[in-house]
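>>> Attaching a predicted model along with its sequence, questions to come.
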Amino acid sequence: MRAKALYLAAALSLLVDQATKIGVVFGLDLVTRLRLDVLPPLLRFRYGENRGINFGLFDGDGGASRWILIVVSLLICAAVYLWVRRSHADRTVMQVAAGLVIGGALGNVVDRIAYGYVLDFLNMSCCGIQNPFVFNVADIFIFAGAAGLILYEGRGKNPA
């Protein structure tokens, strides 16, 4: 039953990520408008094409880097899946956290395959601090899932 939590979390995070990208980038025509202030400075939509990893690191226009990042993402998904299924198959919170990581990563893989880059559109700033970076909902799921895996990894184990 707990394995269903992983699959459900992965599927929902993938679907929500893709729906928000389609809705904001294409539905609100951000791809042409490039910027839309929703609740400035807290929430702004800014069109971005990320050809690298987080914050544009390892940015490359070559097709090889695109496919390398796709393969690396898929390998990470497989590793997270195998680790959680083997070590934490009985822990729902770990299954959900792994599902968030996997679903978010797959959302970005879908983008790389479909567009050649990851669609980013969220920009958030607060309290006088100006954030120059854009990200997407998949990044939120990956971060939240990774945080969950780290925070809950040692919990629930019987002490030796």
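Great, that's in hand.

>>> For the rest of this, base every contact and every neighbour count on C-alpha atoms.
Fine.

>>> Look at the residue nearest in space to the middle of the chain and tell me its secondary structure.
What sits nearest the mean C-alpha location of the chain, by Cα atoms, centre = their mean, is Ala138, with 2.5 Å. Under the three-state scheme (DSSP: H, G, I helix; E, B strand; the rest coil), Ala138 adopts helix.

>>> can you pull the contacts of it?
Shown in contact with Ala138 (Cα atoms under 8 Å, 6 or more residues apart in numbering): 13-14, 17, 103-105, 107-108.

>>> Let me know the distance separating it from Arg35.
Applying Cα to Cα, to the nearest Å, the value for Ala138 to Arg35 is 20 Å.

>>> next up, a second structure to put side by side with the first:
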Amino acid sequence: MTLLAAVDLGLKAWAGTALADGQSVDLGLIQLRLAFNPGVAFSLGADLPAGVVLGVTGLIVVALAVFAWRATRTVTLPARLALAAVLAGAVANLVDRAADGVVTDYLHSGWFPTFNLADVFITAGAAALVLVSLTGSDRAED
């Protein structure tokens, strides 16, 4: 989990420097382009005070961490990995937001809002959790 969060935070730091002058890097299906999001997913809550967004997301991350900690005793490895991905993305975005009230985004597709690797971790982890739950393979055998 820590490694995933560190990779995202490192990329955010790089993007903040390398793309600061409005530059973009075309990688084919996706571009690297700097953007800042004061809200949460899809800029929801962008008009709220930064402290409110930080506080609410902080509480959600703590609740998620407690849930993940308790769940690791009873769920399978795929479910644990999925929880770790979600938590890593949430922590990385929270740490980024704590610095200045915004989350640094740097992945732009042209047809979808600009996002970051932490968002990918959260989305992929959540999708994996749904998948393991639907297949019934989320609980470890006793």
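The structure has been received and is ready for your questions. This structure is a prediction, so every number in the text was calculated from the model and none was measured.

>>> Map the residue nearest to the centre of the first structure onto the second structure.
Using TM-score structural alignment as the criterion, Ala138 of the first structure maps onto Ala118 of the second structure.

>>> Please apply the same query to Ala105 of the first structure.
When the second structure is aligned by TM-score structural alignment, Ala105 of the first structure is paired with Ala90.

>>> separation between the residue mapped onto Leu27 of the second structure from the first structure and Asn131 of the first structure?
Taking TM-score structural alignment, Leu27 of the second structure has Leu39 as its aligned residue in the first structure. From Leu39 of the first structure across to Asn131 of the first structure, the span is 14 Å (Cα to Cα).

>>> quick one: the strands in the first structure?
Using DSSP state E, the strands of the first structure run over residues 35-39, 43-50, 118-123.

>>> Determine which stretch of these is the most buried.
Comparing the strands of the first structure by mean neighbour count (mean count of other Cα atoms under 10 Å), strand 118-123 ranks first with a mean of 24.

>>> That one vs the second structure, average offset?
For strand 118-123 of the first structure, the mean deviation from the second structure after alignment is 0.6 Å (mean Cα distance after the TM-score superposition for the first structure).

>>> contacting residues for Leu4 of the second structure?
Contact analysis of Leu4 of the second structure by Cα under 8 Å, 6+ apart lists 85, 88-89.

>>> got the buried residues for stretch 104-124 of the second structure?
In terms of neighbour count (16 or more other Cα atoms under 10 Å), stretch 104-124 of the second structure has its buried residues at 104-109, 114-124.
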